[in-house]
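# return atomic coordinates for the entry below.
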Amino acid sequence: MRFIPVAVLLLGSFTVLPAFAADAKAWLDRLASAEHTQSYRGRFVYERNGSFSTHSIWHQVAAEGAVQERLLQLDGDAQEVVRSNGVTRCASGELADPVVAGQAWSERGLNPEQLAKSYELRLMGESRMAGRSAVILGLAPRDQHRFGVELHLDSETAIPLKSLLVNDRGQMLERFQFTDFTTDAAAVTAGLAPSDNCKPVDALESDKVVTQSWHSDWLPTGFNLTSVTRRRSPVSDDTVECLVYDDGLARFSVFLEALHGATVEDARSQLGPTVAVSRKLVTSDGGMMVTVVGEIPLGTAERVALSVRPGAEKAVQ
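Next up, the predicted model:
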């Protein structure tokens, strides 16, 4: 389940005492390991761009560390996904399309030391969510190139019971909030079995890892290249190179596809926290379409798109 970056910019600036900063890091350490150690069942609300949806989730961690999960959308078109150790086993509705083998259900593990370089960690008090006590943990961005996060962590398990994400103007971009939550083992086990509508999913081979042939002359401080892959374009027979960058919390991807002389227009859009910026890059062989997609500010995505160049030189931060 994706806890990050469903989350809120912490407005204002103040000095964090060392003891409180240490406590904040301790909670972040607990959060980093919670999903791989804690079983739970819950119902949550997801809000994005003014629309709402409700979901149930069952998350079971076996004694040997194996993780079984089931997610069920409760309103609108039926949507169901069942995964085992991050691999989709069956799905219903639009989610029944083939998926990449080994695709993780949640974001990769958090690194508190890495995050502290780009975010100021703050303990902001206590709250009550889904009938349970929670500790409020804030991650305030140290620059304008990422969003801030506010997490209400369950006092017992460190699982986020609520998370918010807002831009630098204090506007909420995304909200995730449990309305019901339990760690009762029987309740977790009872809901793990897929329904008859959950169809087995044929996994595809993972994208091919390739040598980097493009780079960005500029990247926001703290963002590092984490993977370079090549995949087949969904609209043509060409391949698309994909460069993925993250700062340990936020993530964005840069896609590059040959145009072969096709006429295209630059474009930019935003849906909630997710932005997409496309621009034509003139080259000697007909041009390339560069598209930056991720949960970063629009201006940051535009600057990255403008900085893309051939070759694998290291970007300036």
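# CA atoms for contacts and neighbours, from now on please.
Will do.
# the stretch 101-250 of the chain: helices as residue ranges?
Along the stretch 101-250 of the chain, counting by DSSP state H, counting those that start in this stretch, helices occupy 112-118, 185-190.
# please provide the structure for the following sequence as well, for comparison with the first:
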Amino acid sequence: MSVMTWPNDQPLFDRFVVLEWRGMQIGRPAGIAAQIFFGVLLALNLTTGLAATAEKEREAARWLERMMTAVRALNYQGTFIYLHDNQLESIRVVHAVEDGQIREHLISLNGAPREVIRDKRSITCVRPESQQISIDKRPPSNKFLDLLPQDLDKLTPHYAFRTLGTARIAGHQSKVVAIIPRDDYRYGYRFYLDQESALPLKSDLMDEQGQALEQTMFTSLEIGVAEWNIDESNKQRGITIRKSDLPRSEIESDRPQWHFESLPAGFVVTSRSRVPDTANGGVIDHYVLSDGLASLSIFIEAAGEGGALEGASRLGAINAWGGRRADHQITAVGEVPAITLLSVVEAMRYNAAESP
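This is a model prediction of the structure:
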């Protein structure tokens, strides 16, 4: 048996065989010693790269943790713009924290005059042009800037965290931090955090292609200030006050009529409730599903004669789907990709044998 050998005086780097890899020419040494050398070098590079990526993840997580503290603990006021579905709104906000409780006052600066007042007990909407005030006594789900769960580790199986440099927003220097989904079942976020306070100066909701679906950006901001001047004279000006205090019967102890199989990874049912259907005299079952950041709602009611949503619909970042399952009208809606809604609907199963 003959063995091919290289001349001893031939330089190591002359012993390359050329390979094609994804359209690029790379060299590979044919000698065993060289293969070992480059294998070790590759392992070292991979280890260094993984360590650098892990450190970027930790740095981004630290910034996000600071952001969560800032939005829940700081007083601030200013004006921000909200871009969504090719519409631009300008809104004045006052965010006050007293004894750990958050109050917010938002005033629309363009279009029809509107005000929203939120605290731990209710949401009050004021519409001066229509001479009406509506008060929803249900606890508000505060999503303005306060988006993330307390435990970021719960998000890491489905999202990656990255720092993306710096930018200047509303006269403040900011750190750019991204939350990047690991699959197509959820949207991503990009936050521009004030370098000193970590308060979000700008936030972008990103679709599956990395394009902004919604953007919120401060144009002016005062941190540490919250001038709370709420006009309490509306009742004396003949404005009608409408209160919404819909009773909800928790059904956690009851056997649910529906369950879900093979949900998109990370999504679980976080709440179930039942509300009266005042229009038809029945009830509406409401399921909320979430992965800790993204969420969607499923509404289930007795199928009617028509007028309900059929098929898919979209408004900006919000997708919706309507249709019938097991003689029930199903409506799914959420700030998630359409594929997520459809996958959740396909995972629904009716517990016919357990129904009364």
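# returning to what we had before: what's the most buried one of the helices of the stretch 101-250 of structure 1?
Comparing the helices of the stretch 101-250 of structure 1 by mean neighbour count (mean count of other C-alpha atoms under 10 Å), helix 112-118 comes out on top with a mean of 17.
# what residues in structure 2 pair up with it?
The aligned range for helix 112-118 of structure 1 in structure 2 is 152-158, by TM-score structural alignment.
# just stretch 148-165 of structure 1 next, same as before
So stretch 148-165 of structure 1 sits over residues 188-205 in structure 2, by TM-score structural alignment.
# from P18 of structure 1, how far off is A193 of structure 1?
Relative to P18 of structure 1, A193 of structure 1 is positioned 46 Å away (C-alpha to C-alpha, to the nearest Å).
# more neighbours, these two?
Comparing A193 of structure 1 with P18 by neighbour count (other C-alpha atoms under 10 Å), the higher total belongs to A193, at 13 against 9.
# now which residue in structure 2 aligns to the more buried one?
Checking TM-score structural alignment: A193 of structure 1 goes with I230.
# repeat for A22 of structure 1
Checking TM-score structural alignment: A22 of structure 1 goes with R58.
# ok, and the closest non-adjacent residue to its match?
Spatial nearest neighbour of R58 of structure 2, excluding adjacent residues (C-alpha to C-alpha, 6 or more residues apart in numbering): F161 at 7.9 Å.
# separation between the one you found and L148 of structure 2?
13 Å.
# and the two? Which one has more around it.
For F161 of structure 2 versus L148, neighbours defined as other C-alpha under 10 Å are more numerous around F161 (26 against 16).
# what's near enough to touch that one?
K56, E57, R58, A60, A61, V177, A178, I179, I180 (C-alpha atoms under 8 Å, 6 or more residues apart in numbering).
# with A104 of structure 1 instead?
N85, G86, V87.
# out of these, which is most surrounded?
V87 (20 neighbours).
# does that one touch V81 like I think?
No: assessed by C-alpha atoms under 8 Å, V87 of structure 1 is found out of contact with V81, at 10.2 Å.
# ok, back up a step: shared with structure 1, which of the contacts of F161 of structure 2?
Here is what carries over to structure 1 from the contacts of F161 of structure 2, by both residues aligned by TM-score structural alignment, their matches' C-alpha atoms under 8 Å: E57, A60, A61, V177, A178, I179, I180.
# among those, give me the pair with the biggest separation.
By the measure C-alpha to C-alpha, A61 and I180 form the most distant pair in these, at 12.2 Å.
# burial of whichever residue in structure 1 pairs up with Q215 of structure 2, as a residue count?
Q215 of structure 2 maps onto R175 in structure 1 when the alignment is built from TM-score structural alignment. For R175 of structure 1, the neighbour count with other C-alpha under 10 Å is 21.
# for the one 5 residues further on, same thing?
Residues contacting D180 of structure 1 under the criterion other C-alpha under 10 Å number 16.
# checking the residue nearest to G109 of structure 1 when sequence neighbours are not counted next. Helix, strand or coil?
In space, G109 of structure 1 comes closest to A32 once its chain neighbours are excluded; the distance is 5.8 Å by C-alpha to C-alpha, 6+ apart. When classified by DSSP: H, G, I helix; E, B strand; the rest coil, A32 of structure 1 comes out as helix.
# cool, and the one 10 residues further on?
Secondary structure, three-state DSSP: G42 of structure 1 is strand.
# counterpart of it in structure 2?
Match for G42 of structure 1 (TM-score structural alignment): G78.
# my read: its match touches A226, true?
No: when contacts are counted by C-alpha under 8 Å, G78 of structure 2 is not listed as touching A226 (9.2 Å).
# overlap in contacts of these two?
Common neighbours of G78 of structure 2 and A226 (C-alpha under 8 Å, 6+ apart) are V94.
# I'd say the residue nearest to G109 of structure 1 and E107 touch.
No: with contact defined as C-alpha under 8 Å, A32 of structure 1 and E107 do not form a contacting pair (10.3 Å).
# which ones are touching the spatially closest residue to T291 of structure 1 that is not a sequence neighbour?
Nearest non-adjacent residue to T291 of structure 1, counting by C-alpha to C-alpha, 6+ apart: S278, 4.2 Å away. Neighbouring residues of S278 of structure 1 by C-alpha under 8 Å, 6+ apart: D266, A267, R268, M289, V290, T291, V292, A305.
# what is the helix or strand T53 of structure 2 falls within packed up against?
Element membership for T53 of structure 2 (DSSP states H and E) is helix 32-73. Contact here means 3 or more C-alpha pairs under 8 Å, 6 or more residues apart in numbering; DSSP states H and E; on that basis helix 32-73 of structure 2 packs against strand 159-169, strand 172-181.
# quick check: which of the ones you listed is buried the most?
Greatest average neighbour count among the helices and strands packed on helix 32-73 of structure 2 goes to strand 172-181 (a mean of 21), per mean count of other C-alpha under 10 Å.
# and R70 of structure 1, what does it touch?
Contacts of R70 of structure 1 (C-alpha under 8 Å, 6+ apart): I57, W58, H59, E80, V81, V82, R83, G191, L192, A193, P194.
# by neighbour count, which of these wins?
Sorting these by how many neighbours each has (other C-alpha under 10 Å) puts V82 first, at 27 neighbours.
# now name the helix or strand holding the residue mapped onto that one from structure 2.
Under the alignment (TM-score structural alignment), V82 of structure 1 pairs with I117 in structure 2. Using DSSP H and E, I117 of structure 2 sits within strand 115-118.
# hmm, who's touching whichever helix or strand comes after that strand?
Once the chain leaves strand 115-118 of structure 2, the next helix or strand it forms, by DSSP H and E, is strand 123-127. Applying C-alpha under 8 Å, 6+ apart, the contact partners of strand 123-127 of structure 2 are 113-118, 132-140.
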